[in-house]
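with the input below, show me the fold.
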Amino acid sequence: MSDAQQQERKVSDLELGVVGNCSFAALIDRDASVVWCCLPRFDGDPVFHSLLGSPPDMEDGGFFAIDLEDRVHSEQDYCGNTAVLETVLHGKQGSVRITDFAPRFFWRDRLYHPNMLIRRLTPVSGTPRIRIRLRPRYDYGAALPSLTFGSHHIRYVGPHSVLRLTTNAPLDYVREETLFNLSSPVDLLLGPDETLHEGIAHTARNFEERTRDYWRRWVHRLAIPFEWQSAVLRAAITLKLCTYEGTGAIVAALTTSIPEAPGTQRNWDYRYCWVRDAYFVVRALNRMAAMRKMENYFDWLMNIVASAAGSHIQPVYGLGLESELTERIIPNLPGYRGMGPVRVGNQAYQHFQHDSYGNVILGVAQAFLDRRLMSPPTRMDFLRLEDMGRQALACYDKPDAGMWELRSRARIHTTSSLMCWAAADRLARIADYIGEPERARDWRQEAERIKQVILERAWSQKRQAFVESLDGEYLDAGVLLMTEVGFIDPNDPRMVSTLEQIESALGRGAHMMRYEAADDFGEPTTAFTTCSFWRIDALARMGRREEARDYFEALLAQRNRLGMMSEDIDVKTGEAWGNYPQTYSMVGVINCAMRLSRSWEKAI
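Alright, predicted model coming up:
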């Protein structure tokens, strides 16, 4: 099989494993090829980018492959409740196991999580013949590295950074991509241009053992439901892998430019932190008692609040609080399955999305009420949040781009008004808790004022539903969040009717479309997985649990072999589309399982 044929096969779907350590992450296909990895962090330069193709005028590159001669089939799974991935390649002459992980463990009383990918190759049967093909690229595939060599390492020197492969494999075989017999284990450590302090095999083995132990201990502390435990644990680990330890930010996904649907131009860069998406992630992890994430995210959010100083909050920021995420197109990468464009940056940073104020306050509200935190919020933190609340009061009835980030149309979106109400409501609750009764009274009055506007203007007598904008006429699955944030009783006749109308117009079996009105690119053609989970949650709240369970089981069946989901699903083929893994989707798995599962007391 030629290189070109192999590359075509390797980007054919989103059956990708994820390894990482909350510093960086790598996506690995079912044949053990690393097809996506950005350094030095999630939104950095993809040194492995074959998921989005290679420049047409250059030799194929942007991948880290372990090829087995006469490969017949492969198996792939995670090692128990860890982020350590194992792929077994079976061939006519033998089999090889590839163990992939990024080191993460406590060392010298602190977390150790270097930008290092470790690949351990072990012969399983026979005499497997393998070829190691390590072809990093820089500047989004535009720059080839220059190579220098040592006795046990190869340095891949790029314009702005250097990668070092340290290995006990024959260096000549790696350098020349020579096919050779794998008669004994081989370790490949790819990371910073630094010398190892101990032997190669010892380091790889030690790091693997300690990384496995870290993940097992992390999972051991989680509170999980009785049912669907495997699905929930994999979702939780995946969400953890999408968090950036350095600042507390949470990316919406690890990729850019996987189309929401084939040939639609709906290709976006999701490697940034949306305050909306991150709130839902933190809330899901909180439900599982993963408290440390809430503390880290609280710090990240309060930096945004302090920097804003009472002015406009962007819906999205960089991992290091970067406020400018200028969007540009990378012309030399053809895109996923050749479906460009490949975009870097996201225009949404320039948008006015008024739900951001509510999402900020919702994201930190529990921190004020939870006595377990090591560094609880202060009164000054509350006063700064009040600045966000005042912004919400000023814009709850003003047009914006909405939560779906429409680029050429502004309306007074119901979900934006709803989250402005949530901002005032949660400020009232926080004020009550911290002993500020007058402030609590004032915020409660403001919340009630906003609520009455929404109830009067978002309800459509014609559609018998709450609609997507005040005084509007179109349906939108986002209004199902009314029950999620406690705005209205789920059994209120208006909410029951709203769900019925949304199901009728937007439901596609177990799946849900986002909205019925055409957007900048026409009408959406794939279901948005998060909306499907919102429908399940709403059904459960209304007492329709068996129906909700059936839909939930159907959605779980849409996960890939490793238990992960992207953003969108083709309702006809079941094929995954959109950026991957999508945190919104993994949140849905956790939330619905927690709501629908039988209790431990009733199960045992």
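
could you use CA atoms for every contact and neighbour count after this?
Noted.

neighbours of W268, how many?
23 (other Cα atoms under 10 Å).

what of L89?
Neighbour count of L89, defined by other Cα under 10 Å: 26.

could you do K572 as well?
8.

isn't there a strand covering G320?
No. Assignment of G320 by DSSP: H, G, I helix; E, B strand; the rest coil gives coil, placing it outside any strand.

measure the residue nearest to it when sequence neighbours are not counted to F382 for me?
What sits nearest to G320 in space, not counting adjacent residues and going by Cα to Cα, 6 or more residues apart in numbering, is T247, at 6.4 Å. Per Cα to Cα, to the nearest Å, T247 is found 21 Å from F382.

neighbour count: the two, which is higher?
F382 (20 against 16).

in a strand, the more buried one, correct?
No. Going by three-state DSSP, the assignment for F382 is helix, not a strand.

any idea how far it lies from I361?
Taken as Cα to Cα, the span from F382 to I361 is 10 Å.

and E75, what element?
Per DSSP states H and E: E75 is located in strand 71-78.

packing partners of that strand?
Judged by 3 or more Cα pairs under 8 Å, 6 or more residues apart in numbering; DSSP states H and E, strand 71-78 is in contact with strand 85-91.

please generate a structure for the following sequence too, so the two can be compared:
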Amino acid sequence: MLCEECLTTGEGDEPMAHPSFYGFLSNSYTSALVSPDGVIEWFPCPRFDSHAIFCRLLDQSRGGFFSIQPSIPFHSRQTYDDNTNIVITTFQTEHGIAEVKDFLPIGRVAIWRRVKTEIPLELVCRPTFSFGAAGAAYNITDDGALFSHPGGGEAVKLIIHGPMRKLEHRDHWEIGPGEVTVVLRYARDYQSEQQMLDEPLTDPHCVEEGTRHFWQRSLLPYEGPYQDAFNRSMLVIRGLTYRTNGALLAAATTSLPEVVGETRQWDYRFVWVRDASYAAEALLLAGDPVACRRFIEFMLNTVDLAGKPYASPFYKVDGTQSSGERELLWLAGYKNSRPVRVGNAASDQTQMDIEGDLLWVVLLYWQTTHDDTFIKEYWWAIDTLVSWVAENWNTPDASLWEFREDNDIYLHSQVMCWVSLHVGYILAEEVMHLDRLAQSWKNVADIIAQHIWDDQKESDLPYLTQGRRHRQVDAALLTLPLYGFVEPNHPVFAKTLERIEAVLVENDFVYRYREDNMGTARYPFTLAGFWLARVYLRLGNLKRADELIAQQLQCATDLGLFAEHVDPKTFEPHGNFPQLFPHAALITTLIERQRLSEDVISPGQHPQAMTPSS
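Model (predicted):
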């Protein structure tokens, strides 16, 4: 990754370091966030999309937390432990040093905190249940405490192994000096609570080494620029993967605001068809067709045969639909950004691009593996997806930006409908040998393309625009050459790119659009910067692409993690965190750059080329 000395504010020569933010922990069932000063402030149990027992992230007073810190003044710093999702927090005080290793063990909903300290540390464990709505009943034990939901059904067991002393307050302990292992186990019923009381502590060294090896084995070979950033993004994608079925989460959190103090905050702890398809493409290009196939199978098995194949743009990690959203009015929100939301009202939106998002990855998977058997086995779902789009492609929708109450015929959605038909045509002809069906789908794809170009001509503008009623540009137009709809040097797209550079790009950061019906878009969208870099790769302009890649890396925190948005002056992350979009985009962009520099592809050609429509 770029060194701190290379980063500037854009307004002078003073270096700008990556901001410190939360460390991301995962066991591919759920996740946690640990603050730079050693406080776990986010931990949904038992799954990514469950209620959180630690949510001080969303309310400093009511949200539960789990801290290990010196009781005297200290400085702290954080790193990841050697290509893993294990976070190390080091405390420096005038009386000595302490180190805390945090990780979620593979196969168990628990938090492990391994401590080596020269000084006594104060441990505070204060779980709450149902996002802070219920405080915990507790029983102090010889080795810690058992915290239970007062209404039953949930509990966490705190185990402290090593030098420790119970302090006066019910949830405070002193630990150290020396080596201490602290474990917090989660259980969902009374029988599990009793088992937790009796279960011996597994050898801490074995648990830590097993966790370390799990993450290190999940990396893929890559030799190119920004290797550390590539590996960290891969570890985030792995950490946002639900291991049971290969589903890919859009983000680990809910309700981290785009703008602090305003209302743009949403729950992203779901499997968005679009976001996850981008990540599956990244995994495939990076060399993991198995993980890509697992996700495709998950999504194809959720296809609805009776209506719109994807009635919702996102699903829970178990493949069931989420309906609506509710506001947790008892929580103050991150830095008083209200409301805190659980669920997402976009579940009721029509989004016309998502079938194409998935089908694009299906095509790339087949082109990479030549797995005809897989296509034939899931032809029932592929046929359903393409046939529905063929009948309904001209339906207004909320677009990939999920505009609320602002449906239109959006150009990006139209292009993704074209992708659906084009993929269907290729697979029907080359795998299924259904020539008549293939030709009918190709005809519809050509009709969609003609409508898009006719609409552009009727607009009297030299460039493409966001939608029929929305005659401004948006960053989604950058994807058109990435999906093979248009060559990157096509005259109309060249004008579109010129317009995007003029309107949406500042200091090589890219805004998704300038405003919507909720107001002004305040901050750049981290994914869009990588889209722009990929366009310049397709144009063969490696210098410009490298400038953009380098600038997008400034959006990362000191631990190499990306949020949805970034403050272009302070590089402070905004929105849910860590976000799947930019991590997937970083991998895809670096793989494309590597192939271009190795002359594997030529400018204007996708590494898995589809024949673009004329």
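
follow-up on the earlier one: so who does the residue nearest to G320 of the first structure touch?
N296, Y297, D299, W300, L319, G320 (Cα atoms under 8 Å, 6 or more residues apart in numbering).

assumed it was part of a strand.
No. Counting by three-state DSSP, T247 of the first structure falls outside a strand, being coil.

which residue in the second structure aligns with it?
Under the alignment by TM-score structural alignment, T247 of the first structure pairs with N245 in the second structure.

same check, this time on L480 of the first structure
Using TM-score structural alignment, L480 of the first structure pairs with L478 in the second structure.

so that match is in contact with V535, correct?
Yes. With contact defined as Cα atoms under 8 Å, L478 of the second structure reaches V535; the gap is 6.9 Å.

tell me how many other residues surround the aligned partner of Y513 of the second structure in the first structure.
In the first structure, the residue matched to Y513 of the second structure (TM-score structural alignment) is Y515. Per other Cα under 10 Å, the neighbour tally for Y515 of the first structure reads 23.

and R411 of the first structure, by the same measure?
18.

ok, N139 of the second structure next?
N139 of the second structure has 12 nearby residues by other Cα under 10 Å.

likewise for the one 3 residues further on?
By other Cα under 10 Å, the residues close to D142 of the second structure number 8.

so what corresponds to it in the first structure?
By TM-score structural alignment, D142 of the second structure lines up with S151 in the first structure.

again, but for L285 of the second structure
Match for L285 of the second structure (TM-score structural alignment): R287.

spatially nearest residue to that match (excluding sequence neighbours)?
Closest to R287 of the first structure by Cα to Cα, 6+ apart is A223, at 7.5 Å.

that neighbour maps to what in the second structure?
Checking TM-score structural alignment: A223 of the first structure goes with P221.

quick one: that match and G287 of the second structure, what's the gap?
8 Å.

looking at the two, which one has more neighbours?
A count of neighbours by other Cα under 10 Å puts G287 above the other of P221 of the second structure and G287, at 16 against 10.

and the residue sitting furthest away from the middle of the second structure, helix, strand or coil?
Most distant from the centre of the second structure: E168, at 41.3 Å, with distances by Cα atoms, centre = their mean. At E168 of the second structure, secondary structure determined by three-state DSSP is coil.

one more: M419 of the first structure?
Per three-state DSSP, M419 of the first structure ends up helix.

for it, what are its contacts?
H354, D355, S356, Y357, G358, N359.

who wins on neighbours among those residues?
Highest count within the contacts of M419 of the first structure by other Cα under 10 Å belongs to Y357, 34 neighbours.

map that one across to the second structure for me.
Checking TM-score structural alignment: Y357 of the first structure goes with E355.

quick one: that match from S420 of the second structure, how far?
With Cα to Cα as the criterion, E355 of the second structure and S420 of the second structure are 7 Å apart.

then R185 of the second structure?
Counting by Cα to Cα - R185 of the second structure and S420 of the second structure are separated by 45 Å.

compare the two (neighbour count), which wins?
Applying other Cα under 10 Å to R185 of the second structure and S420 shows that S420 carries more neighbours, namely 30 against 17.
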